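**Student:** What follows is a predicted protein model with its sequence.
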Amino acid sequence: MTDLNGVVPAIAKALAKRGYSELTPVQKSMLDPALAASDALVSAQTGSGKTVAFGLALAPTLLEGEDRFPPAAEPLALVIAPTRELALQVKRELEWLYEMTGAVIVSCVGGMDIRSERRALERGAHIVVGTPGRLCDHIRRRALNMSVLKAVVLDEADEMLDLGFREDLEFILEASPDDRRTLMFSATVPAAIAKLAKSYQRNAVRIATKAEEKQHIDIEYRALVVAPSDRENAIINVLRYYEATNAIVFCSTRAAVNHLTARFHNRNFNVVALSGELTQNERSHALQAMRDGRARVCIATDVAARGIDLPGLDLVIHADLPTNSDTLLHRSGRTGRAGRKGVSALIVPLNARRKAERLLDNAGISASWGRPPSAEEVSSRDEERLIADPIFHQVPDEDEHELVKRLLAAHGAEKLANAFVSLYRSNQSAPEDLIEISFQDDGNRKRRENTDGPREPSQKGPRDDFGASVWFSVSVGRKQNAEPRWLIPMLCRNGNVTKREIGAIKMQQDETFVEIAADSAGTFLQSIGPNKALERGIRVTQLDGTPDFNRPAASKPYAGKKNFDDRRDDRPKDGYKKTDRRDAAPAHGANDERRDSKPWTKKPGKPKFEGKPGNGGPKPKFPKKKG
């Protein structure tokens, strides 16, 4: 064991017994003599060894130079964790770390018998580990005496605030002695955490370790681009391709968890679900099934998965993209632990690629972009695993040897091999055929990312640096109040393209010319279907070459609304007068369901609006009073 300067001898023996050969960066930082009696605000990622770190930091304060604790009485230290699973995990870690000191460690968590916990507290404890809500209950019922408390640890402080435990944390900290040490450990330090630290810590030492960088060395990030309708099939192929010992699939909602769980059960996967609707008993059974190998895939929401620790978790799949970069790091940090390699795979629908890029950039992560494993790649990987299966290297017992001879004599080697392959594949889900998509490689995409994005109508001429492109004609123009602010989202939504894949937009009187990247033109045509129509009857036509932007406008019928049909005589009908369309509110936005934006309004009789007040239109005109 190295770098043990400052470690209490009894703790050092426990570390050596556990087989520790080197401390992690966050653990080393807690051995700084300057922290011996100071408060600390520590930012370190999930899986960086925080539990051992604050165990090392607490030991000098609690033992006060002794090798063993005196008989247990009132608690000396309090550790607060966001979830039951994490609290119990912390308790197990501290039990072996303080084994040589004679420490009595008690847990107080929701879902357990509160009477048993009260009796344990009455017998005495040196360290109490619990969740905020249950600790508050014990304090209010005077079962937890905080009078001699020397230290309080907040583990995963950011998660506790996210889960709504701010008031509970403030109550616990205010009930503890003013001269206590307060150690806060958090993966991130947002403004809420900084404010909490300022209120309840005294001259806290700020420690930002590089543990997260080391952690992510063992995680391979993959961004897998799929057609939006192929998301579930892609997840199936990823699970089948890696065949991880344990895998977790993250969804954004309970409904998505239930849907994927049912789908994967039907596909012969051994799965369990974790969502907020489960009871504590159901949740415990699900996690135990993952730990003992009865299940290999856990499908969970972000909140339900907080605090869980699954051994051998080699694969994390983001079925729904995380909402922010912190969530991405929290999810991914559950793999790649203790020197094991792990894979974090983001399932990226084609129209959400830009969002995924922002997430990865904000998290400081460089991911390899590509497509999900195809059915052929999964089958090829299965064959490799079959040929390398360790079962072929096992020496048969004497009883089995006789049976092998009988099987060879009865069926022959070829039939036995066929039977073995069939048996091997019978418990596996068949891989899915995925839709072919047009996907740009990183080099081409980086070249295009230096452009200024979609062109506004005021820009002149095609963009020279956009690359190869295909032009399309859209059957709305200035005459129909077409605007890029609703036309671009409509093209992205219906054509499964992103803004980056849209080049110049040239507005004409009755049509609009749109430039689409050549690599995405096939996907665009396939997505809008054989009718070549967008929403509200707007039609799209592919053009040969670059259109002539200076040719006279041709009057074309607009299929979206018959009010804009082509009229040879542009004079208003009897009883109507023509309004200025430039002042009228847009009548054909992607989500515009108004039916009052008509280009013709009746002559005075009753007050009429020529435009919608407050939306760029003129003020209402009222008929003049007679006399």
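**Tutor:** Thanks, I have it.
**Student:** drop to CA atoms for contacts and neighbour counts, all remaining ones
**Tutor:** Will do.
**Student:** buried stuff in stretch 244-257?
**Tutor:** Across stretch 244-257, burial judged by 16 or more other CA atoms under 10 Å covers 244, 246-252, 254, 256-257.
**Student:** should've said stretch 223-237
**Tutor:** Of the residues in stretch 223-237, 223-227, 230-237 count as buried by neighbour count, 16+ other CA under 10 Å.
**Student:** Let me know the closest of those to residue 15.
**Tutor:** Set against residue 15, the nearest of those by CA to CA is residue 223 (38.5 Å).
**Student:** where does residue 263 land in three-state SS?
**Tutor:** Following DSSP: H, G, I helix; E, B strand; the rest coil, residue 263 is assigned to helix.
**Student:** same check, this time on the one 5 residues further on
**Tutor:** Under three-state DSSP, the three-state class of residue 268 is coil.
**Student:** Sort out for me which of the buried residues of stretch 223-237 are in strands.
**Tutor:** Counted as lying in strands by DSSP state E, out of those, are 223-226.
**Student:** so which pair among the residues you listed is furthest apart in space?
**Tutor:** It's 223 and 226 that sit farthest apart of those, by CA to CA, at 9.7 Å.
**Student:** joint contacts of those two?
**Tutor:** Residues touching both residue 223 and residue 226 (CA atoms under 8 Å, 6 or more residues apart in numbering): 347-348, 371.
**Student:** Secondary structure element holding residue 300?
**Tutor:** Per DSSP states H and E, residue 300 falls inside strand 297-301.
**Student:** Pull the distance from that strand to the chain's centre.
**Tutor:** 12 Å (CA atoms, centre = their mean, to the nearest Å).
**Student:** quick one, strands of the stretch 351-500 of the chain?
**Tutor:** For the stretch 351-500 of the chain, the strands defined by DSSP state E, counting those that start in this stretch occupy 368-370, 469-474.
**Student:** What residues of the shortest one count as buried?
**Tutor:** So the one you mean is strand 368-370. Quick answer for strand 368-370 (16+ other CA under 10 Å): 369-370.
**Student:** can you give me the helices for the stretch 251-400 of the chain?
**Tutor:** 254-266, 280-291, 302-305, 325-332, 353-363, 375-387, 398-426 (DSSP state H, counting those that start in this stretch).
**Student:** elements contacting the second one?
**Tutor:** Under the contact criterion of 3 or more CA pairs under 8 Å, 6 or more residues apart in numbering; DSSP states H and E, the helices and strands touching helix 280-291 comprise strand 271-274.
**Student:** thinking again about what came up before, need the shared contacts of residue 223 and residue 226 in CSV with neighbour count and distance to residue 484, can you?
**Tutor:** Output for those, formatted as CSV (neighbours: other CA atoms under 10 Å; distance: CA to CA, whole Å):
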residue, neighbour count, distance to residue 484
347, 29, 29
348, 29, 25
371, 18, 31
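**Student:** Put this next to the previous one:
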Amino acid sequence: MQFSDLPLHKNILKAVAELRFHSPTVVQQKAIPVIIAKKDVIIAAQTGTGKTAAFALPIINQLIETQDTEKGEKKIKALIISPTRELAHQINENFKAFCKYTNLRTTVVYGGVSLEPQKDVLKKGVDILIATPGRLLDLHRQGEIDLRLLKTLVIDEADLMLDMGFINDVQNIEELCPRKKQTLLFSATMPDKIVALASTILQNPEKLSVASTETKAKEIGQLLYYVPKRNKTDLCLQLLRTEINGKVIIFRRTKFGVDKLEQTLQKNGYQVTSLHGDKSQNLRNKAIEDFKNNKAHILIATDVAARGIDISKVDVVINFDLPNIAETYVHRIGRTGRAGKSGLAISLCSIDEVAYVKIIQAFIGKDLKVIEDHPFPVKKPKPKKQPNTINPNKKSRKSKNSKKNKKRWY
């Protein structure tokens, strides 16, 4: 199937063609016609499957029909709720690109930056608003956001919203919207609380799912190195020197670990930037821009970035620390091999992480390829001999004769 086979406006197809998108992904093929039909939709699909275009293109398609007939100030017609600032920013960039040949106006609001510039843009009027939950509610309380004419509400990465404690905010936002609207809910996984949320805010939704085999990034090579924890940095440097080329994202479990590895790689002459929750929003934005623009070839991040950025042409993902949740592993490696392109994921596993490997392999339905030929293998402990507690030279308390001559009463 080609994008031209979908019922999309010619101006959207022109923008899509300029972005060199030719064939829609599976989730786009399934979702776009249903969303254009103005049905509520629940879509279960992993990251990296093209979800943003799956809801952006049909939303723009619906708004194009009325863009030239409206008079006066623009009002918010579509609202996309995103859990992270990075993802909100990325969604806004995608909408801008898709809206290139329309008169639709889009903007993004999120916390960590000044309110005033966001208020100024909102006062001028926008058609499409992308927002994180907290900042949206703040601006609504200050009278800067009017959702009375909203036509479409999108809740993106709903399971991540749940993990980050935003579900109550999402419910509050939904109550601010008109009852008569289209609601789209996207989630990589479907825990019970997400199912319960969907049942309260969606009307007779169409349920779509992209099969797990299609979301596990078939084109990603997945390698596993067993290595002592103390040698992980050494092995990482060795791989960067000898095995890895191009853009690399390295995932660490903690903010301290990110900073420590960044300093080490910089000392070894690598162009590195980093991303974690303790950095200011300006520094986080700069890190992503530097990585996108090749000012840095390596990005070290905590899982805040696993679903928060969409960067094309990431060649390798390194799991410096293995995640203890299988879905997180899939989100991480989904940074490479996007839109059907090939990619490589390398995982460094210390002894205390072996149990995580079993969980991941069971979830993805295949074994990771173990690479044993490297400079820092895990030494298998030699089996200890059980000590012989019987000393042949030690005399018994009683002699054999005394035992032999002992009289018994029976």
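**Tutor:** Thanks, I have the structure now. These numbers come from a predicted model, not from an experiment.
**Student:** returning to what we had before: nearest to residue 206 of structure 1 among the helices of the stretch 251-400 of structure 1 would be which one?
**Tutor:** Evaluated over the helices of the stretch 251-400 of structure 1, closeness to residue 206 of structure 1 peaks at helix 325-332, with 19.4 Å, by CA to CA.
**Student:** average gap between that closest one and structure 2?
**Tutor:** Overlaying structure 2 shows helix 325-332 of structure 1 at a mean distance of 0.6 Å from the equivalent residues (mean CA distance after the TM-score superposition for structure 1).
**Student:** Identify all contacting residues around that helix.
**Tutor:** So helix 325-332 of structure 1 is in contact with 45-46, 187-188, 219, 250, 302, 316, 322, 344, 359-360, 362-363, going by CA under 8 Å, 6+ apart.
**Student:** Save the helices of the stretch 251-400 of structure 1 as a markdown table, and put in distance to residue 58 of structure 1 too.
**Tutor:** A markdown table is the format used below for these (distance: least, CA to CA, whole Å):
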| stretch | distance to residue 58 of structure 1 |
| --- | --- |
| helix 254-266 | 39 |
| helix 280-291 | 30 |
| helix 302-305 | 28 |
| helix 325-332 | 25 |
| helix 353-363 | 31 |
| helix 375-387 | 47 |
| helix 398-426 | 52 |
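**Student:** Which among the ones you listed is found nearest to residue 449 of structure 1?
**Tutor:** Of all the helices of the stretch 251-400 of structure 1, helix 353-363 comes closest under CA to CA, at 10.6 Å.
**Student:** what's the angle from that closest one to helix 325-332?
**Tutor:** When axes from the mean of the first three to the mean of the last three CA atoms, to 10 degrees is applied, the directions of helix 353-363 of structure 1 and helix 325-332 differ by 80 degrees.
**Student:** tell me the contacts of residue 285 of structure 2?
**Tutor:** So residue 285 of structure 2 contacts residue 86 (CA under 8 Å, 6+ apart).
**Student:** Alignment lookup: it to structure 1.
**Tutor:** In structure 1, residue 285 of structure 2 lines up with residue 284, judged by TM-score structural alignment.
**Student:** Buried residues in the lengthiest helix in structure 2, which are they?
**Tutor:** In terms of residue count, the longest helix belonging to structure 2 (DSSP state H) is helix 51-67. Buried residues in helix 51-67 of structure 2, defined by neighbour count with 16+ other CA under 10 Å: 51-64, 67.
**Student:** Out of these, the closest to residue 390 of structure 2 would be?
**Tutor:** Of all the buried residues of helix 51-67 of structure 2, the one with the least separation from residue 390 of structure 2 (CA to CA) is residue 51, at 70.3 Å.
**Student:** any idea how far residue 102 of structure 1 is from the counterpart of that closest one in structure 1?
**Tutor:** Taking TM-score structural alignment for the superposition, residue 51 of structure 2 sits opposite residue 50 in structure 1. Separation of residue 50 of structure 1 from residue 102 of structure 1 (CA to CA, to the nearest Å): 22 Å.
**Student:** Over to residue 206 of structure 1?
**Tutor:** Distance, residue 206 of structure 1 to residue 102 of structure 1, using CA to CA: 31 Å.
**Student:** More neighbours: these two, which one.
**Tutor:** A count of neighbours by other CA atoms under 10 Å puts residue 102 above the other of residue 206 of structure 1 and residue 102, at 16 against 12.
**Student:** can you tell me which residues contact the more buried one?
**Tutor:** Residue 102 of structure 1 neighbours (CA under 8 Å, 6+ apart): 68-69.
**Student:** ok, now with 10 Å
**Tutor:** Shown in contact with residue 102 of structure 1 (CA atoms under 10 Å, 6 or more residues apart in numbering): 10, 67-72, 95, 126.
**Student:** how near is residue 115 of structure 2 to residue 123 of structure 2?
**Tutor:** For residue 115 of structure 2, the distance to residue 123 of structure 2 - CA to CA - is 12 Å.
**Student:** what do those two both touch?
**Tutor:** Contacts common to residue 115 of structure 2 and residue 123, judged by CA under 10 Å, 6+ apart, are absent.
**Student:** Output the strands of the stretch 351-500 of structure 1 in TSV, with distance to residue 443 of structure 1 appended to each entry.
**Tutor:** Formatted as TSV, those follow (distance: least, CA to CA, whole Å):
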stretch	distance to residue 443 of structure 1
strand 368-370	11
strand 469-474	17
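**Student:** So which of those is nearest residue 176 of structure 1?
**Tutor:** Between those, strand 368-370 lies closest to residue 176 of structure 1; by CA to CA that is 48.7 Å.
**Student:** how big is the offset of that closest one relative to structure 2?
**Tutor:** Mean deviation for strand 368-370 of structure 1: 1.3 Å (mean CA distance after the TM-score superposition for structure 1).
**Student:** elements contacting that strand?
**Tutor:** Where contact means 3 or more CA pairs under 10 Å, 6 or more residues apart in numbering; DSSP states H and E, strand 368-370 of structure 1 is packed against strand 219-226, strand 342-349, helix 442-449.
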